[in-house]
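1. Predicted model and sequence below, questions to follow.
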Amino acid sequence: MTAIHILSGGAAQGLVAELSGALEARTGYGIEGEFGAVGLMADKLRGGTSADLVILTRALVTRLADEGLVDPTSIVDVGVVETALAVRAGDPEVSVKTESDLRDALCAADAIFVPDTKASTAGIHVAKVLDQLGIAGEVASRLKIFPNGATAMRQLAASEATRPIGCTQATEIIATSGIVLSGSLPPDYALATMYTAGVTTCAAHATAARVLIELLAGADQRELRRRVGFAG
C-alpha cells in the first residue's frame, strides 16, 4: 500500500492512529510516521528527510513555512494539548492546585519521567518549571529523561520506583497503557500548546496529505480529538 509520510510531535500520535482507517477509506493511502520531540522532527525536515506532512507546534510550522519547507496555504490548526502529570495505574493520583502542591509532589517523587528537556515541548517546559520552583538541583538525580513523551510514559508504567511521577503532553499520557492522567499543572505553571499541520513543499502525496489534515482538524472529529486529549 502506498503511504504518506509524517513527521510529527508525539502529542499527535494517538490521533493519527485513530484516523488511519478513515484516510485509507477515502484515499487508499496508509500512513508512515515518525513521532518524537518537535524540535528534532523539524530538524529532520530541514535535513532532507522525506515527508508529506508535518504536525508540530504552531510556531514551528510557521517557521518552516517561512523557510520554504511547508506550503503556507495548507496550514491548519489541529488543537491544543496541555502538559500534565501522570502516575501509574493503581497509584494514588496527585492533585496540584498551587505552586506549593507542585513543588511537594515533585520533591516527594523518587523518579520523575519526562521527555527530552532540550527538544520536546513538554520536556523544555518541565526544565523551566523545575528552575522556577527552585528545585532543579534537588531533583536532578531523579529525572528520567527519554527521547519523547511516549517512551517516557511507557517507562513510567514499567517503573519499579516507590513513588514515580511523569510529566508530558496529555495526549501521550492518555495513549499509554498502565498510567493515568493525574491532573493539570497549576495556572502559573501550565502550558497549553497549539499543534498545527501543514503539507511540505517536497510532498510526493500532497493531495492525500491534505485529506489527512481535513480529518485531523474537521468538525466531525471534535469528539475524537477531545477523547485523545486535544482541546479547542
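-> Here it is on my side, so go on. In this text, all values refer to a predicted model and were calculated from it rather than measured experimentally.
2. drop to CA atoms for contacts and neighbour counts, all remaining ones
-> Will do.
3. who are the neighbours of the top helix by length along the chain, in terms of helices and strands?
-> Counting by DSSP state H, the longest helix found in the chain is helix 13-27. Applying 3 or more Cα pairs under 8 Å, 6 or more residues apart in numbering; DSSP states H and E, one finds that helix 13-27 contacts strand 30-36, helix 170-174, helix 206-217, helix 222-228.
4. now the angle from it to strand 30-36?
-> For helix 13-27 against strand 30-36, the angle between stretch directions is 160 degrees (axes from the mean of the first three to the mean of the last three Cα atoms, to 10 degrees).
5. Name the residues that touch helix 13-27?
-> Contact partners of helix 13-27, identified using Cα atoms under 8 Å, 6 or more residues apart in numbering, comprise 29-31, 35, 171-172, 175, 208, 211-212, 215-216, 224-225, 228.
6. Pasting the second one now:
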Amino acid sequence: MDDRLVRSVGVELSLVTVDLAIFTIRGGTLMILLVERGEEPFLGRRALPGGRVRSGETLDEGARRELMEETGIDGARLHLEQLGAYGDPGRDPRGRVVTVAYLALGPDLPEPVGGTDAAQAHWIPVGDVLEGRASLAFDHERILSDALERIRGKLEYTTVAAAFCPEPFTLTELRTVYEVVWGRGLDPSNFRRKVTGAKGFVEPTGDQRAQTAGRPAALYRRGDATLLSPPLLRSAP
C-alpha cells in the first residue's frame, strides 16, 4: 500500500517480527534460550531471540535466520513450530509491532553465541523466569509461559518428547523429559508400560547401554508415529 494512501485513509502500518522460545534439557533442568539485547529498546535486557521478517522471506525462513544470526544455532536441528501471533498495541515501545512466536525443542543443544543485535546469548532455567528471578523484555514472559504450556500439552498427545532425546536413548531418559517438563515424578514401571504400549512411539534398537549400577538399559529410537495412542495424560494417577 502506498504511504500517501496510508496517510490519507488513516491506516496504521505494522511491522512483523518473529520470536523464538527454544527449550532444551541440561543437567535435568528445563532451559530456555535467551539473548541480551544489544540495542534499544530494552538495551541490556534479556529477551527471546528474534527480529524483523525481511521482505521476500517466509515466517519460517525469518525465524531460522534470526536464530542463527543471534545465537549461532541451526534451526534445522530443532523441532520448530508456530505458537501464535502477539499484537497488543503496547507490546513494543517503537509502535505497532505484531510478532509471530515459535517454539522449538532440541536435545542438549550447544552453548549459543551472541551476534547481530544480541550482545550475548545463554541458557537459563525456565523456572528463573516463571518464578520472577529473571525478567524479559517486551511481552516475552507471556510468550514463554504460553510456549511451555503448549509443550506440556503436546507431551500428552504427541511423540514430541523424543525431540528432547539424542538417539539412541533409554526409557529412563525419555521419562526424565516428561518429569522435567511436567514438573512432577512418574512411576517408572507405569511409564514403561504406557510408552512401549503406544504404537509407533519408540522402537528398540536391540542394543544396550551399561549402567553404573544394575542391569544394562535397553536403547530405543523414535518411531514413526506423531500422535500418541493412547495418550499419556498428566492427570493420570
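-> Yes, it's here. Computed from a predicted model, the values in this text were never measured in an experiment.
7. Give me the TM-score for these two chains.
-> The TM-score (TM-score structural alignment, normalised by the length of the first structure) is 0.31; 124 aligned residues with a Cα RMSD of 6.0 Å.
8. ok so, going back, tell me which of the helices and strands packed on helix 13-27 of the first structure sits most buried.
-> Highest mean neighbour count of these: helix 170-174, a mean of 26 (counted as mean count of other Cα atoms under 10 Å).
9. which secondary structure elements does whichever helix or strand comes after that helix contact?
-> Sequence order places strand 179-184 as the next helix or strand after helix 170-174 of the first structure, per DSSP states H and E. Under the contact criterion of 3+ Cα pairs under 8 Å, 6+ apart, strand 179-184 of the first structure touches strand 76-88, helix 149-158, helix 170-174.
10. Most tightly packed of these?
-> A comparison of these by mean neighbour count, using mean count of other Cα under 10 Å, puts helix 170-174 on top with a mean of 26.
11. immediately after the longest strand along the second structure, which helix or strand?
-> Longest strand in the second structure by number of residues (criterion: DSSP state E): strand 15-26. The helix or strand immediately downstream of strand 15-26 of the second structure is strand 29-37, counting by DSSP H and E.
12. mind checking how far residue 156 of the second structure is from residue 177 of the second structure?
-> To residue 177 of the second structure, residue 156 of the second structure is 12 Å away according to Cα to Cα, to the nearest Å.
13. go on, residue 124 of the second structure?
-> Applying Cα to Cα, the value for residue 124 of the second structure to residue 177 of the second structure is 17 Å.
14. So for those two, which sits in the more crowded spot?
-> Higher neighbour count among residue 124 of the second structure and residue 177: residue 177, with 23 against 17, using other Cα atoms under 10 Å.
15. helices or strands next to the strand or helix carrying that one in the packing?
-> According to DSSP H and E, residue 177 of the second structure maps onto helix 171-182. Using 3+ Cα pairs under 8 Å, 6+ apart as the contact test, the elements touching helix 171-182 of the second structure are strand 29-37, helix 140-157, helix 188-197, strand 217-222.
16. May I see the buried residues of the last one?
-> Neighbour-count burial for strand 217-222 of the second structure flags 218-222 (criterion: 16 or more other Cα atoms under 10 Å).
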